[in-house]
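Enquirer: Here's a sequence, model it:
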Amino acid sequence: MTKKVAILQSNYVPWKGYFDLIRAVDEFIVYDEVQYTKNDWRNRNRIKTQAGVQWLSIPVRQEQLEQKISETRIADRRWAAQHWRTISNTYARARYFGRYAPTIEAWYGEACACDLLSDINALFIRAVCAELGIATRITSSRDYDLQGDRVERLVSICRQAGAAVYLSGPAAREYLDEARFAEAGIRVEWMRYDGYPEYPQLFPPFEHSVSILDLLLNVGPEHAAFMKT
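Expert: Alright, predicted model coming up:
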């Protein structure tokens, strides 16, 4: 068997493409032993509201300049109740709100008790994967010995994981040196996020780059028809 892995920082309730990437590999490695970046997807994501796209952001403490994602702590526990209230108000008329509301509310209730951003993100990622029927093994970069510069770390993790193929998101084309993977006997493949079909979404015009919650609440069990894998 040719093992394929992906290595990516955790995001807060990510968009559908993030979950397509997870489904496409044998092991998904959450790469939170890297620097936390402000105004990024680590602690925030978007939903579609009547007034347009709206950010949901988890308040976090940035206590040091080179703070890792895995070290980033929550600044205000009230965020979970606030986010759930916004989601429930926004999607109350979505076709599958009644079906998923108790489940999603329970996720937020559990997330409220977490002190670390990584734990919150992992909770949502694993819960959504279960809801989507994604059985990919999910591990953490903490389970591996991290060595070298940015690219060498990825190569090293792939080696330790026994990967023959590394599936990368398209944004990494700017820095990823495929030759260094090839030297280690690892083939690089690139995820594509074009060609997604639109689905019946509240509040047109349609927007793809919103949280997976939008897809679940609008199309429910028909979600597979609007994803890639």
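
Enquirer: Only C-alpha atoms from now on, for both contacts and neighbour counts.
Expert: Fine.

Enquirer: All the strands of the protein, residue numbers only.
Expert: 4-8, 27-30, 44-49, 52-57, 60-61, 73-74, 137-140, 165-168, 187-190 (DSSP state E).

Enquirer: Show me what the third one is packed against.
Expert: Where contact means 3 or more CA pairs under 8 Å, 6 or more residues apart in numbering; DSSP states H and E, strand 44-49 is packed against strand 52-57, helix 79-91, helix 212-219.

Enquirer: so can I have CSV of those showing distance to A106 and mean neighbour count?
Expert: Formatted as CSV, the helices and strands packed on strand 44-49 follow (distance: least, CA to CA, whole Å; neighbours: other CA atoms under 10 Å):
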stretch, distance to A106, mean neighbour count
strand 52-57, 18, 16
helix 79-91, 10, 17
helix 212-219, 14, 22
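
Enquirer: Quick one, which of the ones you listed gets closest to I134.
Expert: helix 212-219 (13.6 Å; CA to CA).

Enquirer: packing partners for the closest one?
Expert: Helix 212-219 packs on strand 44-49, helix 97-111, going by 3+ CA pairs under 8 Å, 6+ apart.

Enquirer: name the helices or strands packed onto the longest one?
Expert: For helix 97-111, the contact count by 3+ CA pairs under 8 Å, 6+ apart identifies helix 79-91, helix 117-132, helix 212-219 as packing neighbours.

Enquirer: which residues does the residue located most distally from the centre of the chain contact?
Expert: Relative to the mean C-alpha coordinate of the chain, counting by CA atoms, centre = their mean, the farthest residue is E183 (29.4 Å). With contact set as CA atoms under 8 Å, 6 or more residues apart in numbering, E183 has no partners.

Enquirer: Would you do the same for the sequence below? I want to compare the two.
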Amino acid sequence: MYAADCWVVLDDVQFTRRDFQHRARLAALGDPGERQWLTLATHLPHGRQSRISEARIVDPVISRKRVGLLLRQHYGSSPHWSTLEAVIAPVLELVAADGRTAVIAETSTRLLLDLLGWHGSVVRSSTYSVRAERSERLADLAKEVGADTYLCGTGGARYLSLAPFAEYGIGVAHFRPPARGGAWTGAREISVLWALATYGPQHLTDLLLDGSRA
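Expert: Okay, here's the model as predicted:
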């Protein structure tokens, strides 16, 4: 996401329990191979057909406490904890005060991007009229924001059709995190909080900017 100029928040898509819309995989500070799911229990008012904008956190106050304790347990001993805590605290308050899964996911991502010095723009998919099919939707959104390239992660590459993008003359670039270890360890599988807690925001920002080895 850091490599993109514009992030289109998909705030009107169907909620998917097996995705990362309400959960993240935390890695232990001293051993990134030791992992644990952090999950926000989520209520779907219309069952599996619920959109992410309709999803609500179950027991927001209890969820806030649990998430806060789990994050402190994993990263509280990091020398960078005070910096991380300044980002985590407003998210925890939002969990208790708002309880909307989509808002919490977007806000937490924005705060992390801000911490890393990202200067791109953020828009929401619900703002635009687009086609319903997966690839067509993404191509339409890319066109609406004036993109010349769609940056595709490894997950989306499995189903993405290039034809809708070709119709608009929009290229598709496949992004894969470097397999270098260091700060990139488990980058496809674990929360960025591990790299931030282990190496610090400035080191990670430098890597993202120049692509150098951790």
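
Enquirer: Quick TM-score on the pair, please.
Expert: Scored against TM-score structural alignment, normalised by the length of structure 2, the superposed chains reach a TM-score of 0.85; 203 aligned residues with a CA RMSD of 2.2 Å.

Enquirer: Relative to E144 of structure 2, how far out is the residue nearest to the spatial centre of structure 2?
Expert: Note on structure 2: the residue nearest the mean C-alpha position is T109, at 5.4 Å, using CA atoms, centre = their mean. As judged by CA to CA, to the nearest Å, T109 of structure 2 and E144 of structure 2 stand 22 Å apart.

Enquirer: go on, Q21 of structure 2?
Expert: 24 Å.

Enquirer: Aligned to H74 of structure 2, what sits in structure 1?
Expert: With TM-score structural alignment defining the correspondence, H74 of structure 2 maps onto T90 in structure 1.

Enquirer: So what does the residue farthest from the centre of structure 1 match up with in structure 2?
Expert: In structure 2, E183 of structure 1 lands on E167 (TM-score structural alignment).

Enquirer: what's the answer for V165 of structure 1, then?
Expert: So V165 of structure 1 corresponds to T149, using TM-score structural alignment.

Enquirer: tally of neighbours for its match?
Expert: 16 (other CA atoms under 10 Å).

Enquirer: these two touch, right, it and G171?
Expert: Yes - T149 of structure 2 lies in contact with G171 (CA atoms under 8 Å); the separation is 4.5 Å.

Enquirer: Nearest approach to R73 of structure 1 belongs to which of the helices and strands packed on helix 97-111 of structure 1?
Expert: helix 117-132 (5.9 Å).

Enquirer: Give me the angle between the closest one and helix 212-219.
Expert: Counting by axes from the mean of the first three to the mean of the last three CA atoms, to 10 degrees, helix 117-132 of structure 1 lies at 30 degrees to helix 212-219.

Enquirer: Helix 117-132 of structure 1 - contacts with which helices or strands?
Expert: Right, helix 117-132 of structure 1 is packed against helix 97-111 by 3+ CA pairs under 8 Å, 6+ apart.

Enquirer: Mean distance between the helix it packs on and structure 2 after superposition?
Expert: By mean CA distance after the TM-score superposition for structure 1, the fitted helix 97-111 of structure 1 averages 2.8 Å away from its aligned residues in structure 2.

Enquirer: Relative to the whole chain's centre, how far out is that helix?
Expert: From the chain centre to the centre of helix 97-111 of structure 1 is a distance of 18 Å (CA atoms, centre = their mean, to the nearest Å).

Enquirer: List of residues touching it?
Expert: 80-81, 84, 88, 91-92, 119-120, 123-124, 127, 216-218, 220.

Enquirer: Closest to V30 of structure 1 out of those?
Expert: Closest to V30 of structure 1, out of all of these and judged by CA to CA, is D119, at 11.0 Å.

Enquirer: Show me what that closest one aligns to in structure 2.
Expert: Looks like D119 of structure 1 aligns to V103 there (TM-score structural alignment).

Enquirer: what's around the residue nearest to its match when sequence neighbours are not counted, how many residues?
Expert: If the residues on either side of it in the chain are set aside, V103 of structure 2 comes closest to S53, at 8.0 Å by CA to CA, 6 or more residues apart in numbering. For S53 of structure 2, the neighbour count with other CA under 10 Å is 18.
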